[in-house]
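>>> The sequence isn't on hand, but the structure is:
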């Protein structure tokens, strides 16, 4: 995407694009070697054992509909397969439909997932953190997103929903080949904004 193709009405007047890119494409299988992946192996193995054992016990049983009982293990099997390796396939799909844009004022993350277009913006002046994970590819992290989840709590004899702090997700430009260059661009812009603010302070 360029400033004249799809960005009309989104960028502020005078806002200049400094860099554009996409995350590294393809499935990164080494990401499956994580605590989640290892737990997925155990979870999948237990699900297969449960399905096989249930099917063996009912092989000469009362017949339909009891023969469908082993199928109740399929959701657990699917969850285990997702934890074991499915999440890296999903991550590859999300990266393939993600575009990054850095301007002299804002970092943009655009996605098109299942036909739904989303655009997130992160003003450089509001970034309270900036971290570089160097490598090929690397990450440039400039914020966190906190997700609150409802939780059922008992209060005065009644159960009510209450929002509690849940997961924390880092936001930024992930799996990019020019991570160090982009990190330096953002740092330079932050320094320039700080100098301008000092000069304008009486």
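Received it, and whenever you're ready, just let me know what you need. Just so you know, these numbers come straight off a predicted model, no measurement behind them.

>>> Every contact and neighbour count from this point should use C-alpha atoms.
OK.

>>> what about the strand or helix carrying residue 161, distance to the chain center?
Secondary structure assignment for residue 161, by DSSP states H and E: strand 158-176. How far strand 158-176 lies from its chain's middle: 11 Å, per C-alpha atoms, centre = their mean, to the nearest Å.

>>> Mind listing what's buried along that strand?
By neighbour count on 16 or more other C-alpha atoms under 10 Å, the buried set for strand 158-176 is 172-176.

>>> Show me which of those residues is closest to residue 185.
Using C-alpha to C-alpha, residue 173 comes nearest to residue 185 of the buried residues of strand 158-176, at 12.7 Å.

>>> Check what contacts the helix or strand hosting residue 150 and list those residues.
If you go by DSSP H and E, residue 150 is part of strand 138-155. With contact meaning C-alpha atoms under 8 Å, 6 or more residues apart in numbering, strand 138-155 is reached by 127-133, 159-180, 182-183.

>>> In the chain, what residue spans correspond to strands?
Secondary structure of the chain (DSSP state E): strands located at 17-21, 98-103, 106-113, 116-123, 131-133, 138-155, 158-176.

>>> now these in a markdown table, with distance to residue 55?
Rendered in a markdown table, the data for those read as follows (distance: least, C-alpha to C-alpha, whole Å):
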| stretch | distance to residue 55 |
| --- | --- |
| strand 17-21 | 51 |
| strand 98-103 | 43 |
| strand 106-113 | 38 |
| strand 116-123 | 41 |
| strand 131-133 | 48 |
| strand 138-155 | 36 |
| strand 158-176 | 38 |
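
>>> okay, these, which one's buried deepest?
strand 98-103 (a mean of 20; mean count of other C-alpha atoms under 10 Å).

>>> which residues sit against the strand holding residue 161?
Taking C-alpha under 8 Å, 6+ apart as the rule, strand 158-176 contacts 21-24, 100, 109, 136-154, 179.

>>> and if you look at stretch 15-26?
So stretch 15-26 is contacted by 1, 3, 92, 95-96, 98-105, 137, 173-177, 182 (C-alpha under 8 Å, 6+ apart).

>>> also this one, for the comparison:
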């Protein structure tokens, strides 16, 4: 008995898997910035002061007993800004898988409380590839909007922190080249 194909119903006819991998899961301590560290310390100090000041009022009972608990969200924000964002990023990468086919790039995630997600991004001659050669390497190939309070910013999407970046980048360039051979461009049709 053969195992069922996990890609059945996902890949198009003629689409084949060229590469699969996972990102490096070590924490990136270089993400720590003086601004975030300062913000973290400010929130932790504010939480400690709030907890200390409200402890006396809590002894009065009733709704006043809840006042010290209001320090918990301040403490959580402080800890996240201090180092939690670095640990969350490492955890997020631990729950991520990458696949490159001869037509698309896939990013699969399975993050607790968010569930399993699979996103695909076409790789064609219009795809703008960016390559960060540092070890481990990262390859960007798409942008997604991230809503902000008053605007939207674009976030690069790609294969983050992969060990075999040169190989994967060459495969992606090959996919772009194959598509270009299938649909040749007439140099005379290009604008001058």
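Thanks, I have it. This structure is a prediction, so every number in the text was calculated from the model and none was measured.

>>> Let me see the TM-score of these two.
Once superposed, chain against chain, the TM-score is 0.80 (TM-score structural alignment, normalised by the length of structure 2); 183 aligned residues with a C-alpha RMSD of 2.7 Å.

>>> Now do the strand holding residue 150 of structure 1 against strand 158-176, angle only.
180 degrees (axes from the mean of the first three to the mean of the last three C-alpha atoms, to 10 degrees).

>>> Distance from strand 138-155 of structure 1 to the middle of the chain?
With C-alpha atoms, centre = their mean, you get 12 Å for strand 138-155 of structure 1.

>>> Repeat that for stretch 163-181 of structure 2.
22 Å.

>>> That stretch corresponds to what range in structure 1?
Under TM-score structural alignment, the alignment places stretch 163-181 of structure 2 onto residues 177-195 of structure 1.

>>> what about the aligned partner of residue 101 of structure 2 in structure 1, distance to residue 119 of structure 1?
Mapped onto structure 1 by TM-score structural alignment, residue 101 of structure 2 lines up with residue 103. According to C-alpha to C-alpha, to the nearest Å, residue 103 of structure 1 and residue 119 of structure 1 sit 14 Å apart.

>>> Same question for residue 104 of structure 1.
For residue 104 of structure 1, the distance to residue 119 of structure 1 - C-alpha to C-alpha - is 17 Å.

>>> swap in residue 125 of structure 1?
18 Å.

>>> Next up, the contacts around residue 73 of structure 1.
For residue 73 of structure 1, the contacting residues are 47-48, 50-51, by C-alpha under 8 Å, 6+ apart.

>>> and the residue mapped onto residue 83 of structure 2 from structure 1, what is it in contact with?
Matched across to structure 1, residue 83 of structure 2 falls on residue 85, judged by TM-score structural alignment. Listed by C-alpha under 8 Å, 6+ apart, the contact set of residue 85 of structure 1 reads 29, 32, 37, 40.

>>> Just the buried ones among these, please.
Judged by 16+ other C-alpha under 10 Å, buried ones among the contacts of residue 85 of structure 1: 32, 37, 40.

>>> Give me the nearest residue to residue 38 of structure 2, chain neighbours excluded.
residue 82 (7.8 Å; C-alpha to C-alpha, 6 or more residues apart in numbering).

>>> That neighbour and residue 33 touch, don't they?
No. The criterion here is C-alpha atoms under 8 Å, and residue 82 of structure 2 misses it with residue 33 at 9.1 Å.

>>> Please say which of the two ends up with more neighbours.
Neighbour count, other C-alpha atoms under 10 Å: between residue 82 of structure 2 and residue 33, residue 82 has more, with 23 against 13.

>>> Name the residue most distant from the centre of structure 2?
The C-alpha centroid of structure 2 is most remote from residue 60, which lies 46.8 Å away (C-alpha atoms, centre = their mean).

>>> ok, back up a step: let's see if you can find the most crowded of the contacts of residue 73 of structure 1.
Most surrounded of the contacts of residue 73 of structure 1: other C-alpha under 10 Å gives residue 47, at 22 neighbours.

>>> Would you check how far apart that one and residue 71 of structure 1 are?
11 Å.

>>> Please apply the same query to residue 176 of structure 1.
Per C-alpha to C-alpha, residue 176 of structure 1 is found 42 Å from residue 71 of structure 1.

>>> Identify the residues contacting residue 120 of structure 2.
Shown in contact with residue 120 of structure 2 (C-alpha under 8 Å, 6+ apart): 104-107.

>>> again, 10 Å this time
10, 99-100, 103-108 (C-alpha atoms under 10 Å, 6 or more residues apart in numbering).

>>> What of residue 130 of structure 1?
124, 140-143, 172, 183, 186-187.

>>> and which of those is nearest residue 56 of structure 1?
Lowest distance from residue 56 of structure 1 to the contacts of residue 130 of structure 1 (C-alpha to C-alpha) belongs to residue 172, with 49.8 Å.

>>> what's the spacing between the longest helix seen in structure 2 and its chain's center?
Under DSSP state H, the helix in structure 2 containing the largest number of residues is helix 34-58. Averaging C-alpha positions (C-alpha atoms, centre = their mean) puts helix 34-58 of structure 2 30 Å from its chain's average.

>>> roughly how far apart are the nearest residue to residue 101 of structure 1 once chain neighbours are set aside and residue 81 of structure 1?
Distances taken as C-alpha to C-alpha, 6+ apart put residue 20 closest to residue 101 of structure 1, at 4.4 Å, once the chain neighbours are dropped. Separation of residue 20 of structure 1 from residue 81 of structure 1 (C-alpha to C-alpha) stands at 34 Å.

>>> Alright, that wraps it up for me.
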